[in-house]
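S.K.: quick one, structure for this:
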Amino acid sequence: MPNEALSGRTYLVVEDEYLVASDMQTMLESAGARVFGPVSDVRQAMEVLSEPSLEIDAAVLDINLHGEMVYPAAALLARRGTPFIFVTGYDCAAMPKEFSAAPCLSKPTVEADLIAALSEISSTRDLGLAAEQM
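M.R.: Got it, this is the predicted structure:
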């Protein structure tokens, strides 16, 4: 069912587990969003995020990608001013303090939780962009 906050937006999915990535892609597309990716490792995520023409509204980041932490990609997103959420099979409390404000969802990800978290960061970004334009 389309979601007003996500409809027409583009989200990058960074997830190394094929079935989880596929499920998230399906959830987002059924909410009316476009999905870029999924990409499955940190190197590939950094390459994608370094592309100047990349236009995404937000990202969904699995914290642990084949044993490598996604934090360099999260830092790049933060520098670009692009909101993101984390998903993990581990404890969200173990995140570095610099990312503690980012929403963190446990896997397996529940569709309603994913949509709600992305809706929240999307609407927060909209408020920030509107304020900049005033």
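
S.K.: CA atoms for contacts and neighbours, from now on please.
M.R.: Will do.

S.K.: and the strands in the protein?
M.R.: 10-14, 34-39, 58-62, 64-65, 68-69, 84-88, 104-106 (DSSP state E).

S.K.: could you export the ones you listed as a markdown table, including distance to residue 98?
M.R.: Output for the strands of the chain, formatted as a markdown table (distance: least, CA to CA, whole Å):
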| stretch | distance to residue 98 |
| --- | --- |
| strand 10-14 | 19 |
| strand 34-39 | 23 |
| strand 58-62 | 15 |
| strand 64-65 | 17 |
| strand 68-69 | 14 |
| strand 84-88 | 13 |
| strand 104-106 | 13 |
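
S.K.: sequence B follows; please return its structure for comparison with A:
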Amino acid sequence: MQPYVNEIIATLPDDPDHPADVLIAEDDPIIAIDFEDRLLSFGVKHVRTVASVARALQEIERREPDFALLDVELVREKSFAIAERLTALKIPLVFVTGYGAEVSIPAQFAKVPRLQKPCPSDALEAALRTRKL
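M.R.: Okay, here's the model as predicted:
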């Protein structure tokens, strides 16, 4: 499967409660589109979606996001290398997972917020509003 980058830019007024640029690492295109649509409806101006660790790291290098949503389990890899890079840059992030409490998160990320897939819109928006490292 070819890694992709989907970048969507909205023309909405700035909302100080939401990040302007969000990076999504999600390997399921349907879930990625759902996240994109909801983030844009909340007032996020730029949404970039990638499906692999390598593409996420390239996108971070190209332009640092203000916030990131990371699916823990990407195809054949975990997103922890992305989380390490974002943490080093002091960029807030949230893990999203369909595996709930069963997913193993390294101790260094124990305090990173998690959202259970499918996550309700109010929980996703709350994560954006309370973004802190």
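
S.K.: sorry, back to before: dump the strands of structure 1 into a markdown table; add distance to residue 51 of structure 1 and mean neighbour count as well.
M.R.: Compiled in a markdown table, those are given as follows (distance: least, CA to CA, whole Å; neighbours: other CA atoms under 10 Å):
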| stretch | distance to residue 51 of structure 1 | mean neighbour count |
| --- | --- | --- |
| strand 10-14 | 13 | 24 |
| strand 34-39 | 13 | 19 |
| strand 58-62 | 15 | 25 |
| strand 64-65 | 21 | 19 |
| strand 68-69 | 21 | 13 |
| strand 84-88 | 17 | 22 |
| strand 104-106 | 26 | 20 |
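
S.K.: so which of those strands comes closest to residue 131 of structure 1?
M.R.: The stretch from the strands of structure 1 with the least distance to residue 131 of structure 1 (CA to CA) is strand 58-62; that distance is 18.5 Å.

S.K.: the equivalent of residue 29 of structure 2 over in structure 1 and residue 124 of structure 1, how far apart?
M.R.: Here residue 29 of structure 2 is matched to residue 18 in structure 1, going by TM-score structural alignment. Using CA to CA, to the nearest Å, residue 18 of structure 1 is found at 30 Å from residue 124 of structure 1.

S.K.: average offset of the longest helix along structure 2 relative to structure 1?
M.R.: Looking across structure 2 with DSSP state H, the single longest helix is helix 29-42. Helix 29-42 of structure 2 differs from its equivalent in structure 1 by a mean of 0.4 Å after superposition (mean CA distance after the TM-score superposition for structure 1).

S.K.: list the helices and strands that helix packs on?
M.R.: Applying 3 or more CA pairs under 8 Å, 6 or more residues apart in numbering; DSSP states H and E, we find helix 29-42 of structure 2 packed against strand 46-50, helix 121-129.

S.K.: distance from the last one to structure 1 after superposition?
M.R.: Once the two models are superposed, helix 121-129 of structure 2 sits on average 0.8 Å from its counterpart in structure 1 (mean CA distance after the TM-score superposition for structure 1).

S.K.: from the chain's centre, how far out does that helix sit?
M.R.: Centroid separation for helix 121-129 of structure 2 versus its chain: 12 Å, with CA atoms, centre = their mean, to the nearest Å.

S.K.: try the first one
M.R.: For strand 46-50 of structure 2, the gap between its own C-alpha mean and the chain's C-alpha mean amounts to 8 Å (CA atoms, centre = their mean).

S.K.: what comes into contact with it?
M.R.: 3-10, 20-27, 32, 36, 39-40, 56 (CA atoms under 8 Å, 6 or more residues apart in numbering).
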